[in-house]
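Student: show me how the following folds:
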Amino acid sequence: MNPAPEVVVQPDAEATAADAADRLITALAAAQRARGTVSVVLTGGGVGIAMLREVRSSDRRDEVDWAAVEVFWGDERFVPAGDAERNDAQAREALLDALPLDPARVHPMAALDAPEDAGGGDPDLAADAYAKVLSSAAARLGGDTVPAFDVLLAGCGPEGHVLSVFPDSPAVHAGGAGVVGVRDCPKPPPTRVSLTLPAARHAREIWLVATGEGKAEALARAHAGASEVDVPLAGLRGTERTLWLLDRGAAARLSVAD
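Tutor: Here you go, the predicted model:
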């Protein structure tokens, strides 16, 4: 059984983003001392991108050797490259463009307008292409078909979705550790590409970063043991650690917030 979540509560969204950024720098630097090249899976969303901006402005930023960091995404909106809706476009603006990253170690998911042989035009092709990227990376980073990511970052929705895995959707029923195309997503844009929950669970550490009272009910249900089919965030557990970084609103229905 993967570890139960550790819960850390900050006063508000700004403090949550700042705390998550500081912890990420610490975690990546420590993993580099232990293993050399390290890997992080990025997320989108308001607080996820705010966290990346906090990393960018941190006076501790250079504690990490960014040239030895492999960057992945947990899910992506299947829209054209450079579209402001894309998680990778938001991440580049918030942080990545300011870092001395090795471009060969930055692994975005295919865009809608990518060449067909690179996964463009169809989310299932994009999913297959990213699965190959992950398999190749696993040979370098440890793992079988999916790397043993050092840190996987995720947000959640008010109904408990994580990545682009929604309650009782085809993606939450997908078997195996892989990548899936998502159609008819209940949250726009409707077409996406996402890691499955089994793929995400290859991460050593999974950090859920969530703020706002709108997330409180789903978090409480997941914490109480809800099925991942009903509340997908309940199935998001790291092999070594699961950390929930919340503000008071998001944690309002958890006993740890009392």
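Student: hey, let's count contacts and neighbours off CA atoms from now on
Tutor: Noted.
Student: ok, which stretches of the protein are helices?
Tutor: 13-35, 46-57, 87-94, 123-141, 170-173, 197-200, 216-223 (DSSP state H).
Student: how about this one, so we can line them up?
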Amino acid sequence: MTVIVHPDRASLVGQTADRLAALLAELTEAQGRATIALTGGSVGIELLAALADRAVDWERVHVTWSDERFVPADSPDRNARQAREALLDRVPIPAGNVHELPAAAGPGVGDAGLDDAAAAASAMLAELGQIDLTLLGMGPDAHIASLFPGHPGVHEPGVGVIAVRDSPKPPPERISFTVGAITASDRVWLVVAGGDKAEAVSLVRGGAAPEAAPAVTAAGRRETLMLLDAEAAALLEEDGR
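Tutor: Got it, this is the predicted structure:
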């Protein structure tokens, strides 16, 4: 894992957007398309909003999500809805290039089924093929995607999407990439800002157990970056990591 520290949140967001736009240009030129798994969270959505102002060949970019809140498709809690408002509705990406994870049925529609949704998302992930980049945020508890400390998801085998119940963060039902799906990506970028994340960053860099800090498991096949602002990196300077 390579750690890159930016002086503040604004520079973290802006320079990571530049880095991402450059990567997308490189990938679409070299292989004809690029496939990225997006993340939610405040910094993740700020990054997507910044990316809307960069030059990207959106016709050749495919996007999906590393996790999703299992709520109706029109819920403001959906990562996909937030990403559409921040980025996807503002750029000329073809509708067929946007691969949302399944949503829960709305009122009066019937039970969508969390396990069925996870299975459908796993099938979609397999059909989508190699993920060039998985973007991840990290919580103050060192969770990534919807893999939480003390929950069994961090040990779920395989490269796919799992059902998550009793999430410590609302809403309680979610679907999430497995660790295997994350580590099957060519690149994984952890984008983290804020002093409330400093202890989690230190845990990850110190090699904590996955049960205590699921973000320890985040790694790409070719590249793993931890992109931080100075506040999130504060304890690294103290302990020399």
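Student: one step back: can you put the helices of the first structure in a markdown table and add mean neighbour count and distance to Leu236 of the first structure?
Tutor: Formatted as a markdown table, the helices of the first structure follow (neighbours: other Cα atoms under 10 Å; distance: least, Cα to Cα, whole Å):
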| stretch | mean neighbour count | distance to Leu236 of the first structure |
| --- | --- | --- |
| helix 13-35 | 18 | 18 |
| helix 46-57 | 21 | 16 |
| helix 87-94 | 19 | 20 |
| helix 123-141 | 19 | 18 |
| helix 170-173 | 19 | 11 |
| helix 197-200 | 25 | 6 |
| helix 216-223 | 21 | 10 |
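Student: okay, now the residue mapped onto Arg237 of the first structure from the second structure: neighbour count?
Tutor: Under the alignment (TM-score structural alignment), Arg237 of the first structure maps onto Ala219 of the second structure. Ala219 of the second structure: 24 surrounding residues under other Cα atoms under 10 Å.
Student: with Thr35 of the second structure instead?
Tutor: 23.
Student: got the contact list for the closest residue to it other than its chain neighbours?
Tutor: Nearest residue to Thr35 of the second structure, sequence neighbours excluded (Cα to Cα, 6 or more residues apart in numbering): His62, at 4.7 Å. For His62 of the second structure, the contacting residues are 33-36, 97-99, by Cα atoms under 8 Å, 6 or more residues apart in numbering.
Student: of those residues, which are reproduced in the first structure?
Tutor: Mapping these onto the first structure (both residues aligned by TM-score structural alignment, their matches' Cα atoms under 8 Å) leaves 33-36, 97-99 still in contact.
Student: now the helices of the first structure as JSON lines including distance to Asp113 of the first structure?
Tutor: Formatted as JSON lines, the helices of the first structure follow (distance: least, Cα to Cα, whole Å):
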{"stretch": "helix 13-35", "distance to Asp113 of the first structure": "32"}
{"stretch": "helix 46-57", "distance to Asp113 of the first structure": "24"}
{"stretch": "helix 87-94", "distance to Asp113 of the first structure": "14"}
{"stretch": "helix 123-141", "distance to Asp113 of the first structure": "11"}
{"stretch": "helix 170-173", "distance to Asp113 of the first structure": "23"}
{"stretch": "helix 197-200", "distance to Asp113 of the first structure": "26"}
{"stretch": "helix 216-223", "distance to Asp113 of the first structure": "35"}
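Student: and of those helices, who's closest to Leu101 of the first structure?
Tutor: helix 87-94 (10.9 Å; Cα to Cα).
Student: quick check: the closest one aligns to which part of the second structure?
Tutor: Counting by TM-score structural alignment, helix 87-94 of the first structure corresponds to residues 79-86.
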